[in-house]
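# Fold the following for me, if possible:
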Amino acid sequence: MKALARALRSRETSTIGLEKLCGSAPAFIAASVLTDAGGNHLFVLNSTEEAIYFYNDLENLLQGKGVLYYPAGSERHSKDSLNPILLGKTEVLRAAGSGKGAIIVTAAQALCELVPARKAIDDSTLTFSTGDSLSMEFVAELLAQYRFARTDFVNEPGQYSRRGGILDIFSFSNDNPYRIEFSGDKVESIRTFDAITQLSIATLDSVSVTPSIHIETLERSAQSFLAYLASAAETTLWIKDAALAPGAIAGESDRLRAESETPGRNFLDARTFEEESSKMKRIVWGLPPAQVTQSLVFNTVPQKSFGKNFQLFFDELNQSIKNGYRNFIFTDTRQQVKRLQDIFAEVKLKSEHHFELEEALLPVSLSVHEGFTDRDIKISVYTDHGIFGRYHRYKLQDKFYKSKEALTIRELRDLKPGDYVTHVDHGIGRFAGLEKIEVNGNRQEAMRIMYKDNDLLYVSIHSLHRVMRYTGKESHVPKLDKLGSASWKTMKQKTRGRLKLMAFDLVKLYARRKALPGFAFSPDTFMQTELEASFIYEDTADQVKATADVKKDMESPHPMDRLICGDVGFGKTEIAIRAAFKAVADNKQVAVLAPTTILALQHYHTFSDRLKGFPCTIDYLNRFRTASQKKEIMKKLAERKIDI
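Have a look, this model is predicted:
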């Protein structure tokens, strides 16, 4: 590690080879030396999936030190202004071009597309400062040239809007849009605001607006991403399987060239990549290039695959402790550690292990992709998904997508004249479009709502939260309210009264239900814990809460009455399987009722797959079973030979 740190501080161009690194060890090594490192650091992996897993590891280990992901793929053919590839690349170019240094992870294929020169981006970046004299007409014309789309309201990067003396701009490289207020041709104030609520966040003295990287003036200055980084700051190149990178780049460039709709468009070739990378400090692991200046040999081995064999894991842990190793389990959920402790308590009764798990296995609240053991410094890193045999899903959050939650603005854009809407104070009316009106000497956009007798109500964009799309019975035409009348107020009061009566009836119903005796199921068994731990996906926060609530209901002495709601694919069936197995563990039989013949069969297969290896017998009844099969199933049910 010291030798690697010295090599990074050295100004000499060299190629350092890191040997015998397994699992997530390269990310740990990089995180250790990057804590105080300056300049740009580019990590190049073999594939997009490898790159995102490495990005997740590095981001988790370097908490507080921003790590960027440079996406692979061509964004040119997408007409979506919220294209994540375009936005991701623009964000990285802006951060790396600042000269302050950046840590970037990417796949080799992402290097094939050329990027605008740093100077060209700087020259095309719009800067606004309070007190500046600028013509709004000139700015609007320039934004159109820079591929910004004019809209009524901005809620996505690459958009701008004008309302009187207010100019809203959502830059291609900023998390939130800017609101610039003009007084004539003078910039009076600048602030960021939330695209969802339209409320201000912070006041700024100046801002920079980055254009689309595909405007013609920028594309004429195209250069490789490596050259772009080198022009901004000293750049260190970290490459996995450096011997394979030139071939991967050549193959991807040939594919892009063949698919390109622009004749003569250039892409990075393998020779240029080798020439430009040879001028940088390189750190390589995996398959090294032909020439390496210095080799640093580590001594790591990958984490074993335990396949939910907890006895095997505890045996290895026991041996590891005897050999003087420190053991860590990396997990982003404490629940998995608790499950492991519960399973260990059960296994310990049947084994000769004399250590305490809390002391032998130290939990770290971070997620890494793959475990490993370092034999030199005697450290073992385990992952919860490696022990429990779960699928480890990578996470690539696109912060720009949060603007898609801007339901008020998006629904407004989707509304058509004649659609029914409801105003919280004035009742049901018909949407009559948008209109520019003068408010306090400034022209701004307002929503028009038509009421009974053609009365008109104008709603400012700042009051959109008081309006919603009308929802009622399908094909039912609602009655329009009259502005100024008491009808809407009276209806709201009546509705409140009816809701109070309904609530009173429900309270009485639940009180009677609460008084009924029920069966109190036992606390979770070892097998229940093992079943839940073996779920191949990470539980969502909602699944964790729903599972806990269901089990709490089951363990109470009153009948359970609970509805689990969720979209398709959000894990409702998994909660049902856990509840069913908990009942079976207490010698109860479980009936699962499905609405269709096919769904009954699908649930049979799902339950059978999840409960494979557990002492639980499952069968199914539907109209495709023969009379003799149905008779046999009913007989087994009566004899308690079928559990679910």
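# Could you use CA atoms for every contact and neighbour count after this?
Fine.
# C-terminal to the helix or strand containing residue 552, what's the next element?
In this assignment (DSSP states H and E), residue 552 forms part of helix 541-555. Next helix or strand after helix 541-555 toward the C-terminus (DSSP H and E): helix 572-585.
# and the angle for that following helix with helix 541-555?
Between the axes of helix 572-585 and helix 541-555, defined by axes from the mean of the first three to the mean of the last three Cα atoms, to 10 degrees, the angle is 30 degrees.
# Show me which positions of helix 572-585 end up buried.
Buried residues in helix 572-585, counting neighbours by 16 or more other Cα atoms under 10 Å, are found at 572, 574-585.
# What is the helix ranked longest in the chain packed up against?
As assigned by DSSP state H, the longest helix anywhere in the chain is helix 487-515. Contacts defined by 3 or more Cα pairs under 8 Å, 6 or more residues apart in numbering; DSSP states H and E place helix 487-515 against no helix or strand at all.
# If you count neighbours, what's buried in the next helix or strand after that helix?
Moving toward the C-terminus from helix 487-515, the next helix or strand (DSSP H and E) is helix 526-533. Within helix 526-533, the residues scored as buried using 16+ other Cα under 10 Å are 527, 528, 529, 530, 531, 532, 533.
# Switch the buried residues of helix 572-585 over to TSV; also include distance to residue 257.
As requested, the buried residues of helix 572-585 are exported to TSV (distance: Cα to Cα, whole Å):
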residue	distance to residue 257
572	46
574	46
575	49
576	51
577	51
578	52
579	55
580	56
581	56
582	58
583	61
584	60
585	61
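# for comparison, sequence B:
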Amino acid sequence: MDTLAAITAEIADLPDVVRVAEALAGSPARLRVAPLPAAARAPLIAALAQRSRAPLLYITINSDAALRAADDLRQWLGPEAVLLYPASDAMPYEHMSPGNEVISQRLRALQMLNDPKQHSPLIIVAPIKALLLPTLTPEELAGASTTLRLGQGLSQDALLRTLVRRGYRSAPAVEAPGELSRRGGIVDIWPSADERPLRVEFFGDEIDSLRRFDPATQRSDQRVEQALIGPPHEIPLWNRDQALERIAAVDLSGLRRESRAEWDAALAKLDLGERFEGRAFYAPFFRDLTNDERRTTILAHVPKGSAVLLSEEHMLAHHAGEIAEQAEAQRLKLIEQGELPPEFPRPYLTWQG
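The predicted model follows:
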């Protein structure tokens, strides 16, 4: 019996599939493949990924559809070839932060798209809502990433200062992504995009050992030659001073007294660099609203030669419009209730940009 891998290879060699793959790999083109039964989408996308030299981005209508598509594609290509780029459960203007898993998966997808050593096939699966949430620019991601290498000369103090400035938080023991801990000549870090934390052992100002460890037992078990330490969050937390200035400039005269107290309390926590539920609500202030930086999506990270595959484009556009309508209705309601300043910047993108 043929394996799914063998069947994928056969599908990839079909003349029609070859023509579609060649068209996608050539000059920018807009193709419509129809009719295409739902059951045929996963094997076709897997076959296109096999023929592509660059990653593919596959957009679905919602999170459930993205999860199903990712699971189906892993059956055809294997677990390492498919990543999920999820959306937060929160709606725009809600005081709710994304969970660690959502942050980790989104950052992992961005890092893989920006890795020049990444080999195909690779498919990033995302619900349309995930594209409506701004993310780091490629320049911000690169500027907030550091590669550690075995034998590298590096000051512990300099490393810790850099990571704390980027938003990593100190903890007695590293148990969650975005945390770091120092014990003598050992620095533990959990890069948010990584599945497991990293233990960096110093000999003076030189990296003597790099090992992955189990956060439950705190025992190291895997030596590595180098490791990439990316940012702890999609919010550019290192822009905190600018964010505080922008927040302070907002006219709060229309807020209820209780809402003003909540705003002031959150501002104090942001000033101290604390992590708290609802911190993502203030994400727009960490970006320069005078240019298009805040409009960066995962599309800015898709390398040249990649294809963006839309599952039922008209339905995606309709659903994106519904999300925008619900968000605008919520904004107007909160302003009327005295819970949101009228000039609060829009925290999401629309289908048009």
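# what's the helix holding residue 552 of the first structure aligned against in the second structure?
Counterpart in the second structure of helix 541-555 of the first structure, with TM-score structural alignment as the criterion, is absent.
# Give me the buried positions along that helix.
Neighbour-count burial for helix 541-555 of the first structure [16+ other Cα under 10 Å]: 543, 546, 547, 550, 551, 553, 554, 555.
# Show me what that helix is packed up against.
helix 572-585.
# I would like the range of the second structure that aligns with the helix it packs on, please.
Against the second structure, helix 572-585 of the first structure falls on no residues (TM-score structural alignment).
# Could you identify the helix or strand that succeeds that helix?
Trace forward from helix 572-585 of the first structure with DSSP H and E and the next one is helix 597-610.
# Following that next one in sequence, what is the next regular element?
Next along the chain from helix 597-610 of the first structure, counting by DSSP H and E, comes helix 627-638.
# What range does that next one cover in the second structure?
Helix 627-638 of the first structure maps onto no residues of the second structure, going by TM-score structural alignment.
# Same question for stretch 118-134 of the first structure.
By TM-score structural alignment, stretch 118-134 of the first structure lines up with residues 138-154 in the second structure.
# Just the buried positions in that stretch, please.
138, 141, 144, 145, 148, 149, 150, 151, 154.
# Contact partners for the nearest residue in space to residue 133 of the first structure that is not next to it in sequence?
Distances taken as Cα to Cα, 6 or more residues apart in numbering place residue 186 nearest to residue 133 of the first structure, at 4.5 Å, with adjacent residues excluded. Shown in contact with residue 186 of the first structure (Cα atoms under 8 Å, 6 or more residues apart in numbering): 130, 131, 132, 133, 134, 135.
# Next one: the counterpart of residue 186 of the first structure in the second structure relative to residue 156 of the second structure, how far apart?
Under the alignment (TM-score structural alignment), residue 186 of the first structure maps onto residue 206 of the second structure. Applying Cα to Cα, to the nearest Å, the value for residue 206 of the second structure to residue 156 of the second structure is 9 Å.
# Count the residues that sit near residue 105 of the second structure.
20 (other Cα atoms under 10 Å).
# Aligned to it, what sits in the first structure?
The alignment partner of residue 105 of the second structure in the first structure, by TM-score structural alignment, is residue 88.
# Kindly report the same for residue 45 of the second structure.
Using TM-score structural alignment, residue 45 of the second structure pairs with residue 30 in the first structure.
# Who are the contact partners of its match?
Under the criterion of Cα under 8 Å, 6+ apart, the neighbours of residue 30 of the first structure are residue 58.
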